[in-house]
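Participant: can you look at this prediction? I've put the sequence above it.
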Amino acid sequence: MRKLETRTIVVASHNAGKITEIADLIAPFGFAAKSAAELAFDEPDETGTTFEENAAIKALASAKASGLPALSDDSGLMIDALNGAPGVYTANWAERDDGTRDFAMAMEKVQKALQEQGAEKPQERTARFVSVLCLAWPDGHTEFFRGEVEGTIAWPPRGTAGFGYDPIFQPEGHKRTFGEMTAHEKHGWKPGETQALSHRARAFKQFVETCLEG
């Protein structure tokens, strides 16, 4: 495992919500970070069929363009009754014909698909959020960190916090959706604590333990 010896990195994303979450997670470590969006990097085509492949595509593109280590996230919602869909195509389910993303529409699409499967009870609506972080260096070296959180699909959507599908994802052991939680409640982790709630926070905890500590 390669340690990260610089505190200057690129967040390899154009997703405003994701950039904010990653910025919140790295802030306690004193990172100077800029996003691929701020640096006006082109968005690479995500042609992979796994979260790991797509995370690597994004991180390597930003690392090579900037000459700095780059941290990317590829994440998605996997619903058991839909055979793991939308999975790596989670963001695609929100795309409109004009290229914009409408997650209210995407959540309706999820609900319709579950209704078509007759999945009405919570035990029939099990799902998980998956996040894979990739840290890439300009020389092509990569490290991967995967976090998952189990839960169920709630309906109707609840809460306006977070982004994406957060208002319909109720993590296991909780009565509120991610959309009803504050950023700290959702991440559930900061330096010095051992618990991590969200998929992204769990992946980030592995990143910290592997590349920053020791």
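Facilitator: Received it, and whenever you're ready, just let me know what you need. Numbers count the residues shown, from 1 in each chain.

Participant: could you use CA atoms for every contact and neighbour count after this?
Facilitator: Fine.

Participant: the most centrally placed residue in the chain: what's it in contact with?
Facilitator: Residue closest to the average C-alpha location in the chain (CA atoms, centre = their mean): Ser75, at 3.9 Å. By CA atoms under 8 Å, 6 or more residues apart in numbering, the residues touching Ser75 are Phe51, Val88, Thr90, Phe129, Val130, Ser131, Val132.

Participant: got it, and Leu77?
Facilitator: Contact analysis of Leu77 by CA under 8 Å, 6+ apart lists Gly84, Ala85, Pro86, Gly87, Val88, Thr90, Ala127, Arg128, Phe129, Val130, Tyr165.

Participant: against that first model, consider the following:
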Amino acid sequence: MKLVLASNNAKKLVELQALFAPLGIELVTQGRLGIPEAEEPFETFAENALAKARHAARASGLPALADDSGLSVDALGGAPGVRSARYALDAGGEKSDAANNERLLRELTSVADRRARFVCALVAVRSADDPEPLIAMGRWAGEILAQPSGAGGFGYDPLMQIAPLGGSVASLSAEVKNRHSHRALAAAQLMVQFREVWHLG
């Protein structure tokens, strides 16, 4: 089954394609179909993911899958949250992973409570007007490091320490990350729904 992925992030495509391959799902990015990115006006991951999925399905005429994910830091009231990818841009900086990480570290200067979690909302729709979207949430808890560590991953991965796994997310292999991440947790829930509701697999 072919689904449009409502993202142009190549790394997300690789992660999600690997996670859903057992169901025979083929993902194609909306960019390959000439579909522009959707607006993300909402304050929650689930609402933004649903908006993106409906937009991609409407523009393509195909079922669609959307991911909205980011970092939620307890001491910052849940920020960067849905603004994770634009965190530095919102403060007058550039839109880049490095700039986002620098702003986060500045915000946490002298903050003792560094608990945080990666959050992922995955939403799948059969059509733009699907009254029964499949919605799954994954949360991956850890703590923010004082400085970046590890060379892999993307986004805030170098700053997120997962103590039980012995290092930052950026230091984990792709295989380990795909087993434990917020996206993997949400994908596991969504796979159950794909089987039970869409009868895939």
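Facilitator: Nice, I can see it. None of the values given here were measured: they were computed from a predicted structure.

Participant: what's the TM-score for these two chains?
Facilitator: Scored by TM-score structural alignment, normalised by the length of structure 2, the superposition of the two chains gives a TM-score of 0.90; 195 aligned residues with a CA RMSD of 2.0 Å.

Participant: coming back round to it: closest one of the contacts of Leu77 of structure 1 to Ala56 of structure 1?
Facilitator: Val88 (13.4 Å; CA to CA).

Participant: can I assume the closest one sits in a helix?
Facilitator: Yes. Val88 of structure 1 sits within a helix when classified using DSSP: H, G, I helix; E, B strand; the rest coil.

Participant: ok, so of the contacts of Ser75 of structure 1, who is nearest Glu172 of structure 1?
Facilitator: Phe129 (11.2 Å).

Participant: does the aligned partner of the closest one in structure 2 count as helix, strand or coil?
Facilitator: When structure 2 is aligned by TM-score structural alignment, the residue opposite Phe129 of structure 1 is Phe118. Look at Phe118 of structure 2: counting by three-state DSSP, its state is strand.

Participant: mean shift of the helix of greatest length in structure 1 relative to structure 2?
Facilitator: Using DSSP state H, we find that the single longest helix of structure 1 is helix 51-66. Compared with structure 2 after fitting, helix 51-66 of structure 1 deviates on average by 0.7 Å (mean CA distance after the TM-score superposition for structure 1).

Participant: now the helix or strand following that helix: which residue numbers in structure 2?
Facilitator: Using DSSP states H and E, the helix or strand that directly follows helix 51-66 of structure 1 along the chain is strand 70-79. Mapping strand 70-79 of structure 1 onto structure 2 (TM-score structural alignment) gives residues 64-73.

Participant: how much does the matching stretch stray from structure 1?
Facilitator: Per aligned residue, stretch 64-73 of structure 2 averages 0.5 Å (mean CA distance after the TM-score superposition for structure 1).

Participant: tally of neighbours for the match of Phe129 of structure 1?
Facilitator: Close neighbours of Phe118 of structure 2, defined as other CA atoms under 10 Å, add up to 21.

Participant: pretty sure Leu197 of structure 1 sits against Glu148.
Facilitator: No. Using CA atoms under 8 Å, Leu197 of structure 1 is not in contact with Glu148; the gap is 9.0 Å.

Participant: where exactly do the strands run in structure 2?
Facilitator: 2-5, 26-29, 64-73, 115-125, 134-144, 160-162, 167-168 (DSSP state E).

Participant: with adjacent residues omitted, what lies nearest to Ala119 of structure 1?
Facilitator: Arg125 (6.0 Å; CA to CA, 6 or more residues apart in numbering).

Participant: look at the one you found and say how many residues are nearby.
Facilitator: By other CA under 10 Å, neighbour count at Arg125 of structure 1 equals 19.
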